[in-house]
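Visitor: for reference, the sequence and a predicted model appear below.
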Amino acid sequence: MLELAQLTTGQELPAYIKEPVTKVQLVKYAGASGDFNPLHTDDAFAQKIGMPGVIAHGMLIMGFLGEYVNHLAGTLATVKDFSMRFGAMTFPKDTITCRGVIKETYEKDGSRFAVLTLYAEKGPEKIVGSGEATLQF
């Protein structure tokens, strides 16, 4: 959980490591999201279109980053803004690590805010998603 008084621009935040992605997780996510594109659930289909196998839904990775931001916010802050850009593909067995850096802190209309730069990566320099979130304290 973050406390605004302890945050400084450029500060790296604690990493949040997810369990390796599984095929079962992709099928469950397809059901929950309504995205039944066989690229996410059917290895034979994925291979027919030139992939080594199924890939994770980009929105699943966005969910991982959202979970990370909410974990950081805890009960001390409210998530006011959240955005993400997709990067490299995520495959079953990939372990996703979510990271954040304080981009800036500021006050506006009597409220205090922290802007976070976010990354989801599956290895050094293999960014699968990046984004930004604003927390209000």
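Guide: Okay, I see it. Numbers count the residues shown, from 1 in each chain.
Visitor: from here on, just use CA atoms for contacts and neighbour counts.
Guide: Will do.
Visitor: quick one: Tyr16 and Arg99 touch, right?
Guide: Yes - at 6.6 Å, Tyr16 counts as touching Arg99 under the criterion of C-alpha atoms under 8 Å.
Visitor: what about versus this one:
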Amino acid sequence: MSRPEIAVGTELPDRTFPVTRADLVRYAGASKDFNPIHWSDRVATAVGLPGVIAHGMLTMALAARAVTEWTGDPAALVEYQVRFGRPVVVPDDDAGAEVVVRGRVASVGDDGRARIDLTVTSSGEKVLSLARAVVRIP
């Protein structure tokens, strides 16, 4: 993969990640997070959620993946932070939900690093707030 242009204002290509209930099962197995809000509509609604929700760390990982795919080097990601804003509700159907990640280079430092501000949404709602990644410029 060729090196991306890294200058203030550069926009990362939008990335859309599908998230299905099957993905939640696989993530639960990998993370050992078997909280029933991630698989049971009955439990999720009983605690006030609109339905089964994706694991926050899964949503966070998808946003990081958009950045590392753009850089072409997972090791280029040197700092990463988010705040969880809203849950990603995953319907019990074949389509599931979509997580859309957009990014823009906000600053490029003399230290060979660039800060990328991310906008992460699902169903048109921002699900991660203050999402920022710092990458080492190759």
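Guide: Nice, thanks for sending it over. Because the structure is a prediction, the values reported are computed rather than measured.
Visitor: work out the TM-score between the chains.
Guide: Once superposed, chain against chain, the TM-score is 0.84 (TM-score structural alignment, normalised by the length of structure 1); 131 aligned residues with a C-alpha RMSD of 2.0 Å.
Visitor: looking at Tyr16 and Arg99 of structure 1, which is more packed in?
Guide: Neighbour count, other C-alpha atoms under 10 Å: between Tyr16 of structure 1 and Arg99, Arg99 has more, with 21 against 18.
Visitor: what lines up with that one in structure 2?
Guide: Under the alignment (TM-score structural alignment), Arg99 of structure 1 pairs with Arg102 of structure 2.
Visitor: quick one, strands of structure 1?
Guide: 16-17, 78-86, 97-108, 111-121, 127-136 (DSSP state E).
Visitor: out of these, which comes closest to Thr8 of structure 1?
Guide: strand 97-108 (6.6 Å; C-alpha to C-alpha).
Visitor: by contact count, what packs against that closest one?
Guide: Judged by 3 or more C-alpha pairs under 8 Å, 6 or more residues apart in numbering; DSSP states H and E, strand 97-108 of structure 1 is in contact with strand 16-17, helix 58-73, strand 111-121.
Visitor: circling back: mutual contacts of Tyr16 and Arg99 of structure 1, please.
Guide: Shared contacts of Tyr16 of structure 1 and Arg99, defined by C-alpha atoms under 8 Å, 6 or more residues apart in numbering, are absent.
Visitor: against Ala120 of structure 1, how distant is the residue most central in space within structure 1?
Guide: Structure 1 has Leu65 as the residue nearest its centroid, 2.1 Å off, counting by C-alpha atoms, centre = their mean. With the distance defined as C-alpha to C-alpha, to the nearest Å, Leu65 of structure 1 ends up 7 Å from Ala120 of structure 1.
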